[in-house]
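Q: Predicted model follows, preceded by the sequence.
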Amino acid sequence: MKKFLSLVLALVLVLTMVACGEKQPTNDNQNDTPETVELTVFAAASLTESLTAIGEKYMAENQNVKISFNFDSSGKLLTQIKEGAPCDLFISAAPKQMNALDGTLKEDADKNPDGLDMLVAGSRIDLLENKVALAVPEGNPKNIESFDQLADLLKNGEVMLAIGNSDVPVGQYTQKIFAFYGIDEEAVVSKLTYGSNVKEVTTAVSEGTVDCGIIYASDAYSANLTVAATATAEMCGQVIYPAAVLNTSANQEAAAAFLAYLQGAEASAEFEAVLFTPLSK
């Protein structure tokens, strides 16, 4: 009887060891499953529609990646980054805000006044180009057709214009247009309304609370607004959107992969659909 019990116990022990051995590959397979990566992307407000669509496609193709977007004026986003807000990838609506984080410019007090070095070396690119547009509400009540006409109307106090604040790129491009036409902003301030980002300016035009607004061509398209005129580079310079991975990011590899995707054909088509010009082609 004792021998029989010993044989039974030995058989149970062998079967247990075999069962454990069979389960091991399953654990290995589980370890092969990619870990979920959560990316935080800070992007200019004018990219809201296009980047949201692109992000959804990217997450569908890369199900281990979750992307959270923070859309606002580039100036506000820069301030948040400086204050330590977690950000993996930054896309601004002008070089100025990116320059302020670029360590290669830290000796240039005009471009990088705080001497910050917060970009992953070699990750900065010029991603897109946009255009500054003079948009009018439905019906174009003032029959505005050009920046030349706008300048005359503004100087004579005959038009209400929506523009961006001076600390946001669209407002800074507007200031260059004013300088081009010799417009004294303080002298016409009673005929101006201000937005903290380009979306607020666009809304003012869409709702007809102003006669016109200076926004981006992409925002005019997304809001189905009529563009009366487009500013030339001579008026305000090129409207370049730089992008870079932050060296404070805990997900630099994943952020770089998404930035590479933004330069690809599928993302470029999405940008072009709302009148951006991809610069990676």
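A: Here it is on my side, so go on.
Q: going forward, measure contacts between C-alpha atoms and count neighbours the same way
A: Fine.
Q: which helix is the longest one in the protein?
A: helix 2-31 (DSSP state H).
Q: same for the next helix or strand after that one, what does it pack against?
A: Heading C-terminal from helix 2-31, the first helix or strand you meet, by DSSP states H and E, is strand 37-44. Judged by 3 or more Cα pairs under 8 Å, 6 or more residues apart in numbering; DSSP states H and E, the packing partners of strand 37-44 are strand 65-72, helix 74-82, strand 89-91, helix 252-262.
Q: now strand 37-44, how far from the centre of its chain.
A: Relative to its chain's centre, strand 37-44 lies at 9 Å (Cα atoms, centre = their mean, to the nearest Å).
Q: Stretch 210-228 too?
A: 19 Å.
Q: how long is that stretch end to end?
A: Using Cα to Cα, to the nearest Å, the end-to-end distance of stretch 210-228 comes out at 14 Å.
Q: let's bring in a second one:
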Amino acid sequence: MIRSARLVAGVGAAALLVTLSACSSSDEASPSASGSSTKLSGTVTVFAAASLKESFTTLGKQFEENHPGTKVTFNFGGSDSLAASITGGAPADVFASASPRTMAIVTDAGDASGTPATFVRNQLEIATLPGNPDKIASLKDLTKSGFKVVLCDKEVPCGAAAQKALEASGLKLTPVSYEQDVKSALTKVELNEADAAVVYKTDVKAAGDKVEGVDFPESADAVNDYPIALLEDAPNADAAKAFIELVRSAGGQQVLTGAGFLKP
């Protein structure tokens, strides 16, 4: 009897150990089973300054590769018009502006979540026809009579920066047209509809051999900070935060500086 009782007790203890071990394994597996590491999915809509088109398109593809099941869509344009669309209720997750002033339009309206962060800076350059046939060497050369120059609209960050550079040099310039974004201004030169345009260095670089860039010292007085922000009513906030993290990461910065942007 005593031996039988001991045998039963031993079997019971073994069963208890198996049960406890199973519970322990289940508990260890539960974090991944419960999805504590959130899998991103869905579309991220990014409103971004036109000058970010090439680098952000690259980062968008990288983001989709890093997070299967996601898609990044972009609306590139003048920062002022993008800001107006956001405050007007256009659905978007992220806003990347070419100046703090245009970002303030969104933050002042209460449409940004948290504090915008500056992620890059950009500097102006004169874009001329390939080979620089007019031998442009300075900002002053753009004021020559009969010379066709294009600027961004004064409300657009690249236009505001150009005006600041002109004021710093004490020059007055009457362009043949004001364009709504930097890409439109550059296109005028590429199509030989203008002799030169004042745009960003990044856009000159992106255009390759279609234009030639000319540095001018006054551009140092008109460097633009680029802020990025998660939007208050972002339809896909988790994925939007992850995209912003990519932009600000070492890898994201490498893509941006490779495109000609300056570090913040």
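A: Received the coordinates, thanks. Small disclaimer: the values here were computed from a predicted structure and weren't measured.
Q: returning to that earlier point: just send the helices and strands packed on strand 37-44 of the first structure back as JSON lines, with mean neighbour count and distance to Ile183 of the first structure too.
A: Formatted as JSON lines, these follow (neighbours: other Cα atoms under 10 Å; distance: least, Cα to Cα, whole Å):
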{"stretch": "strand 65-72", "mean neighbour count": "18", "distance to Ile183 of the first structure": "28"}
{"stretch": "helix 74-82", "mean neighbour count": "19", "distance to Ile183 of the first structure": "24"}
{"stretch": "strand 89-91", "mean neighbour count": "27", "distance to Ile183 of the first structure": "31"}
{"stretch": "helix 252-262", "mean neighbour count": "18", "distance to Ile183 of the first structure": "38"}
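Q: nearest to Thr226 of the first structure, of those?
A: Closest to Thr226 of the first structure of these, according to Cα to Cα: strand 65-72, at 23.6 Å.
Q: State the distance from the spatially most central residue of the first structure to Glu129 of the first structure.
A: By Cα atoms, centre = their mean, the first structure has its centre lying nearest to Ala43, at 2.3 Å. Between Ala43 of the first structure and Glu129 of the first structure the computed distance is 14 Å (Cα to Cα).
Q: Please enumerate the strands of the second structure.
A: For the second structure, applying DSSP state E gives strands covering 42-49, 70-77, 94-96, 112-122, 124-128, 149-152, 177-179, 196-200, 212-214, 224-231.
Q: how near is Glu138 of the first structure to Val170 of the first structure?
A: For Glu138 of the first structure, the distance to Val170 of the first structure (Cα to Cα) stands at 22 Å.
Q: who's more crowded, the two?
A: In this view Glu138 of the first structure and Val170 are compared by other Cα atoms under 10 Å, and Val170 has more residues nearby, 28 against 14.
Q: Skipping its backbone neighbours, what lies nearest the aligned residue in the second structure for that one in space?
A: Per TM-score structural alignment, the equivalent position to Val170 of the first structure in the second structure is Cys158. Counting by Cα to Cα, 6 or more residues apart in numbering, Cys158 of the second structure lies nearest to Cys152, which is 5.9 Å off, once chain neighbours are set aside.
Q: For that neighbour, give me its contacts.
A: Cys158, Gly159, Ala160, Ala162, Tyr178, Glu179, Gln180, Asp181, Val182, Ala185, Val198, Val199 (Cα atoms under 8 Å, 6 or more residues apart in numbering).
Q: dump the residue contacts of the fifth one.
A: If a contact means Cα under 8 Å, 6+ apart, then Tyr178 of the second structure has Val150, Leu151, Cys152, Asp153, Lys154, Ala185 as its contacts.
Q: Give me the nearest residue to Asp88 of the first structure, chain neighbours excluded.
A: Ser249 (4.8 Å).
Q: How much space separates that neighbour from Phe258 of the first structure?
A: Applying Cα to Cα, the value for Ser249 of the first structure to Phe258 of the first structure is 13 Å.
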